[in-house]
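J.: okay, here's the prediction I keep looking at, along with the sequence it came from:
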Amino acid sequence: MTSEVKSLTFHVSAKTDFKGFLETENGKTLMDKWNQAYKISRFIFWGSVGLVIALILFYWFTEGFFSGLLMGFLFGAIAFAVNWIVDKYVAHHQNKYYDTRWDYGIKTAEALSRVLGTSYYSFYVGEIFFYSGQMSALLGVESGKVMVYQKENIKEVTLEHRHLGSTSNSTSTSKHSGSATAWTNSYATYSGKTKTKTTTHTVEHYQWCLDIYSNIVEFPKFSLVFRDNEEDIAKQIYAVVKP
């Protein structure tokens, strides 16, 4: 069984000129910058929280409670603005990492699909699925590791339209009927009826889950998750890989 399992996994560099994204200098650099930005953001966040609390207490004891409260609102607003800017800075590095990983993954997938003789589908989470009537494979873009199921390894394939839950929001409209009387001293009276109509709009959330089960004990299955609007590609892959 051990030799069989080894034959079902390989590193992408064994069959292409590519390697795992985090094994490249660009991948390492982008990840380091993202991590550094995140650490800076945490330092600024907790530092600003501590500073605001210290300033509130200082003004409270020296100028009084209301002065402390007022300065707390002021410094709190400043701290919020600073942290908002820092969060944008972190998001910039995060998105740059993800976008660059996506581009690298597509180039890797194109090269590997030619070697394997398969079609492929790329997920933004950093995984690429290769499929044909003879095999299925899953590539982790960051690690470069590829796991392969040959046709004879696949026992069952299931596709489920899974319900995730629902969200609701309500809107109310009011309709008035009656009469009003007003005087010049700005005193006013109103008599009549008010009818309020409340409309609730509920949105159901779904995703498509494709599970591929194998006869390999060490790798019993891998799962693919598609958004609800990716029904066509989910069903296409299901039709190709099912035994």
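T.: That came through fine.

J.: okay, CA-based contacts and neighbour counts for the rest of this
T.: OK.

J.: what element comes up after the lengthiest strand in the chain heading to the C-terminus?
T.: Secondary structure of the chain per DSSP state E: the longest strand is strand 154-182. Using DSSP states H and E, the next helix or strand after strand 154-182 towards the C-terminus is strand 188-214.

J.: mind checking the SS state of the residue most central in space within the chain?
T.: The chain has Val125 as the residue nearest its centroid, 8.0 Å off, counting by CA atoms, centre = their mean. Val125 falls in the coil class when you classify it by DSSP: H, G, I helix; E, B strand; the rest coil.

J.: tell me how far it lies from Asn95.
T.: 12 Å (CA to CA, to the nearest Å).

J.: do Ile212 as well
T.: 31 Å.

J.: with neighbour numbers in mind, choose between the two.
T.: For Ile212 versus Asn95, the count of surrounding residues by other CA atoms under 10 Å is larger for Ile212: 22 against 12.

J.: alongside the first one, take a look at this:
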Amino acid sequence: MSTSVQVPKFPAKFSLKPTFNITTFSETQFVMDAANAAFKAEQNSKYGVYAKYSIMALLFLIGFFSNGGFFLGLLLAIIAFVVLTGVTTFLNYLRKKAYDKMNQAQWDHTLDTAYKVSEVINGKGYGFGDWTFFCYNSNGCVYGDMKQGDICGLSKENIKEVMIEHVHLGSTSVGKSESKTKGSISGSSIHWGNGFSTNSGSYKGKTVTTSIENTTNHYEWRLDILSNFMEYPKISLLFADDKEGEAAAKSIYAVLKPYINCYK
């Protein structure tokens, strides 16, 4: 980070590059290289599907109009389907790998930006999965969008309320049932074998079914920052329901929440 970068005056809405000398995704070479590779992999995957069915149709027609007729055409089409399915599966694998690399490049650049901005304002920073970042200190905060390159800066005086909530997203259940038969047999002769049974007495019993269900509840930490800045009246942040997410949300809440003087 260049030492010439100065902390801008808040509140303000400004652009990422001229203010902090940091590029957006479209201006960052390694991110664009990964994005272009993902685009090419996507195109190759689509072309592979088109080629697959075109070759199948062509081979079917060749076989159909030859001496082999319909069955030869069908056989050739099936062979082409089996072989080319392997090719398209491999192309889909390459597409997934390319998109994973692109997402990783965008994530790395988002985290790097959060770190650099937090250094400028002498605070802490976090990156988020929607390619936004948030940095803060005791004097205010900065919220930015890596795709658009827009940044909002708020001073502590602009922040009118900070709300934190542990939100229940829903639950998932996994169940299992087990059945057991309990009973008794009375009589003088019982035989089991060869798929049948004989009993000169009587059999009494019942089947007991036990159901076991495990339910998992899903939560997230949600932080809302309300301000009197017209450009960004509300900033919403989502954190994972783990120790790190909880600590981050509560730390931001504690630092930025406005002080209310009850004796004023």
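T.: Yep, that arrived. Because the structure is a prediction, the values reported are computed rather than measured.

J.: got a TM-score for the pair?
T.: Remark: TM-score between the superposed chains equals 0.78 [TM-score structural alignment, normalised by the length of structure 1]; 232 aligned residues with a CA RMSD of 3.4 Å.

J.: what's stretch 120-132 of structure 1 in contact with?
T.: 98, 101-102, 105-106, 109, 113, 117-119, 136-142, 237, 240-241 (CA atoms under 8 Å, 6 or more residues apart in numbering).

J.: go again using 6 Å as the cut-off
T.: 118-119, 136-141 (CA atoms under 6 Å, 6 or more residues apart in numbering).

J.: now do stretch 219-239 of structure 1
T.: Contacts for stretch 219-239 of structure 1 (CA under 6 Å, 6+ apart): 206-214.

J.: and the helices in the stretch 1-150 of structure 2, which stretches?
T.: Secondary structure of the stretch 1-150 of structure 2 (DSSP state H, counting those that start in this stretch): helices at 16-20, 29-64, 69-120.

J.: mind putting those into CSV with distance to Val167 of structure 2?
T.: Formatted as CSV, the helices of the stretch 1-150 of structure 2 follow (distance: least, CA to CA, whole Å):
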stretch, distance to Val167 of structure 2
helix 16-20, 32
helix 29-64, 33
helix 69-120, 25
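
J.: the equivalent of Leu169 of structure 2 over in structure 1: neighbour count?
T.: Using TM-score structural alignment, the equivalent of Leu169 of structure 2 in structure 1 is Leu164. Using other CA under 10 Å, the number of residues around Leu164 of structure 1 comes to 9.

J.: Leu164 of structure 1 touches His205, doesn't it?
T.: Yes: counting by CA atoms under 6 Å, His205 is a contact partner of Leu164 of structure 1 at 5.4 Å.

J.: tell me how far the match of Leu169 of structure 2 lies from Gln207 of structure 1.
T.: In this structure, Leu164 of structure 1 and Gln207 of structure 1 are 7 Å apart, going by CA to CA.

J.: what is the aligned counterpart of Lys235 of structure 1 in structure 2?
T.: Per TM-score structural alignment, Lys235 of structure 1 is aligned with Lys250.

J.: equivalent analysis for Thr100 of structure 1, please.
T.: Match for Thr100 of structure 1 (TM-score structural alignment): Ala105.

J.: what sits against that match?
T.: Counting by CA under 6 Å, 6+ apart, Ala105 of structure 2 has contacts Val31.

J.: same thing but 10 Å
T.: Neighbouring residues of Ala105 of structure 2 by CA atoms under 10 Å, 6 or more residues apart in numbering: 25, 28, 30-35, 99.

J.: cool, Gly165 of structure 1 as well?
T.: Here Gly165 of structure 1 is in contact with 203-206 (CA under 10 Å, 6+ apart).

J.: let's see 8 Å
T.: 204-206.

J.: buried ones from those, can you make that a ChimeraX selection?
T.: Buried members of the contacts of Gly165 of structure 1, identified by 16 or more other CA atoms under 10 Å, are gathered into one ChimeraX selection as follows:
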select :206
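
J.: TSV please, covering the contacts of Gly165 of structure 1 and showing distance to Ala79 of structure 1.
T.: Formatted as TSV, the contacts of Gly165 of structure 1 follow (distance: CA to CA, whole Å):
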residue	distance to Ala79 of structure 1
Glu204	38
His205	36
Tyr206	39
